[in-house]
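Visitor: Dropping the sequence and predicted coords here.
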Amino acid sequence: MSMLTVQYRMHELIMKWSSEELYDSKIRAHPSVAAHVLFDLDDVKRSSSTEPTLLLIDIAGCDMEEKKDEEDSTLNEGEAEVAIAHAKRLVHSGVQASDIGVIAPYAAQVVLLKMMRSNEDKLKDIEISTVDGFQGREKEAIIISMVRSNSKKEVGFLSDRRRMNVAVTRARRQCCLVCDTETVSSDKFLKRLVEYFEENGEYLSASEYSNE
């Protein structure tokens, strides 16, 4: 008899990718959470930012290449700006800043995101951390900045399945992936993640967040 696990945290679309990819489709969402969305929360308005459960913001073709810092950690300024711009839209729609988390796999990107957060008083309660910093915890909305964007299509340790699974499944009601789909799709596992978001969620070009 196969074990079926019921989880009480995530919307079923967030959970389903993880369930199929890593758990043989043996995880189910409890009916109390299976369809919950951001605009069900008190004082949150229904908007184009709060409606999607899965949102892919693509920086491909937007001239947002990654860079290295002095410690050889990777960062991506343009992508960080897009992640912060989406967080701002959520707060503007009534989502509490403390209900939003931003996850980046690279320490340099976390530092950069925190600097950008400090310029915006209404964002000060947003939590920004590496994947490991969010282990075992959850937020209503999670924004993942994947950082890598390069002509060689190198993804580094983004292809670590366990880590990416932890990042996506921290989200209860919305998971937003900010990435260069051309770079990350060079890895088969990440390509399936991108395709899952494209098929089951909303797709936006990062250019829609410029000037914010």
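Guide: Done, it's in. Numbers count the residues shown, from 1 in each chain.
Visitor: can we go C-alpha only for contacts and neighbour counts from here?
Guide: Fine.
Visitor: What distance do you get for the nearest residue to V44 once chain neighbours are set aside to L54?
Guide: Leaving aside its sequence neighbours, V44 sits nearest to G94 (CA to CA, 6 or more residues apart in numbering; 4.3 Å). Distance, G94 to L54, by CA to CA, to the nearest Å: 18 Å.
Visitor: Got another one to weigh against that:
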Amino acid sequence: MARENGLQKSLFALLAEAHPEAIVTLQYQYRMNKDIMTISNTLIYDNKLKCASKSVAQRQLDLPHFQQALDSIHGGASCTKQSCWIEQILDPSRKVVFLDTDKMSATEERIMETVVNKAEASIVLQLAEALLLAGVPEERLAVISVYRSQLRLISQSLRGRPGVEIATIDKYQGRDKECVLVSLVRSNETGKTGELLRDWRRINVAFTRAKSKIIIIGSSTTLSTTALFGIFLELMRTNNWIYQLHLGAENEHTIQPPPSPREKRNREHKTHSPAEAILKNRPILRDVYNSSSL
């Protein structure tokens, strides 16, 4: 509808086209480390973007409880620590990771007019919980996707983590987090990516919200059918930033997220016996009850 009425361009874009002499190109940025900045530099800024300082360029995700998190997620897990994909992905030295789902059973699903990818949602849940267990505060972690239906699916899994921000790319303009997980969703035999993944201003926003680490999840085969994602994937290969997930990876860890605040209240309420409710705030009656129980 907006496109039909001539609103496909923002007011800022129209002003920039009308008065190019008034535009000053951003050169120094204070948000992203060098690896994350390289994505935007390659796709959008023609390598003109620079880190404002050495500390910004070398920024790295702090995981103070990394080993404890690994011990926790491997209780009853079918994978071993020696070959654990979560351990390799969480490695703080890996600041940009593209998780390729091509070898998994991770085909998108259509529900009415919406598109979801349950395998990607499972991967996001496991990574999010592992990051939180490793010491990333909830308020410093975000999950982003172009599809609201995918975010609703992920929100259900992470309902016990109210501090984790789960939002569309459009809502994340101008904001940032230490670590960002991006679910691209589209994975099909015909290579259809949809209109949303062709909007590179929108995709650039998604890829530049992270300060220390970004994990992008998607199908390289499907995404490579678009020209700019082809460039993106080549950048990932050149820098050895692609991690190929194997078949069944989403089922190797049995990670149980904490209950939501409402679920927690309900569980606590159910643990109280009728006697506890009667004896509450009645110390004399409680003494009599305890004496009769001896």
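Guide: Now that the structure is in, tell me what you want to look at. As the structure is a computational prediction, the values presented were derived from the model and not from experiment.
Visitor: When G94 and L54 of the first structure are compared, which one has more neighbours?
Guide: L54 (25 against 19; other CA atoms under 10 Å).
Visitor: Can you name the residues that contact the aligned partner of the more buried one in the second structure?
Guide: Superposed on the second structure with TM-score structural alignment, L54 of the first structure falls opposite V96. When contacts are counted by CA atoms under 8 Å, 6 or more residues apart in numbering, V96 of the second structure touches 35-36, 213-215, 241.
Visitor: wait, which of these is closest to P274 of the second structure?
Guide: P274 of the second structure lies nearest to I215 out of these, by CA to CA, at 49.1 Å.
Visitor: all strands of the second structure, in order?
Guide: For the second structure, the strands defined by DSSP state E occupy 28-29, 50-51, 96-100, 109-111, 114-116, 141-145, 165-168, 177-183, 210-218, 242-244.
Visitor: which stretch among those strands comes nearest I123 of the second structure?
Guide: strand 210-218 (8.4 Å).
Visitor: Would you check the span in the first structure matched by the closest one?
Guide: Using TM-score structural alignment, the residues of the first structure aligned to strand 210-218 of the second structure are 171-179.
Visitor: That stretch vs the second structure, average distance?
Guide: Stretch 171-179 of the first structure, aligned to the second structure and superposed, deviates on average by 0.5 Å (mean CA distance after the TM-score superposition for the first structure).
Visitor: What lies in contact with that stretch?
Guide: Stretch 171-179 of the first structure has contacts (CA under 8 Å, 6+ apart) with 9-11, 14, 36-38, 50, 52-60, 79, 82-83, 138-149, 168.
Visitor: cool, stretch 61-77 of the first structure as well?
Guide: Stretch 61-77 of the first structure is contacted by residues 78-79, 106-109, 112, 147-150, 206-207 when judged by CA under 8 Å, 6+ apart.
Visitor: out of the residues you listed, which are inside helices?
Guide: Secondary structure defined by DSSP state H assigns 78-79, 107-109, 112 of the contacts of stretch 61-77 of the first structure to helices.
Visitor: Tabulate those in a markdown table, adding columns for neighbour count and distance to E20 of the first structure.
Guide: Listed next are those as a markdown table, based on neighbours: other CA atoms under 10 Å; distance: CA to CA, whole Å:
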| residue | neighbour count | distance to E20 of the first structure |
| --- | --- | --- |
| G78 | 17 | 32 |
| E79 | 29 | 28 |
| A107 | 17 | 29 |
| A108 | 22 | 32 |
| Q109 | 29 | 29 |
| L112 | 15 | 33 |
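Visitor: Which residue in the first structure aligns with Q126 of the second structure?
Guide: Matched by TM-score structural alignment, Q126 of the second structure corresponds to A85 in the first structure.
Visitor: Excluding sequence neighbours, find me the nearest residue to its match.
Guide: Excluding its sequence neighbours, the residue lying closest to A85 of the first structure (CA to CA, 6+ apart) is E212, at 6.1 Å.
Visitor: how many neighbours does that neighbour have?
Guide: Residues within reach of E212 of the first structure, counting by other CA under 10 Å, total 11.
Visitor: next one: E199 of the first structure
Guide: Neighbour count for E199 of the first structure, taken as other CA under 10 Å: 11.
Visitor: Trace it over to the second structure, please.
Guide: In the second structure, the residue paired with E199 of the first structure according to TM-score structural alignment is T238.
Visitor: what's the answer for S25 of the first structure, then?
Guide: In the second structure, S25 of the first structure lines up with N47, judged by TM-score structural alignment.
Visitor: For that match, which non-adjacent residue is spatially closest?
Guide: Leaving aside its sequence neighbours, N47 of the second structure sits nearest to N41 (CA to CA, 6+ apart; 4.5 Å).
Visitor: now Q173 of the second structure
Guide: Nearest to Q173 of the second structure is V205, by CA to CA, 6+ apart, at 6.4 Å.
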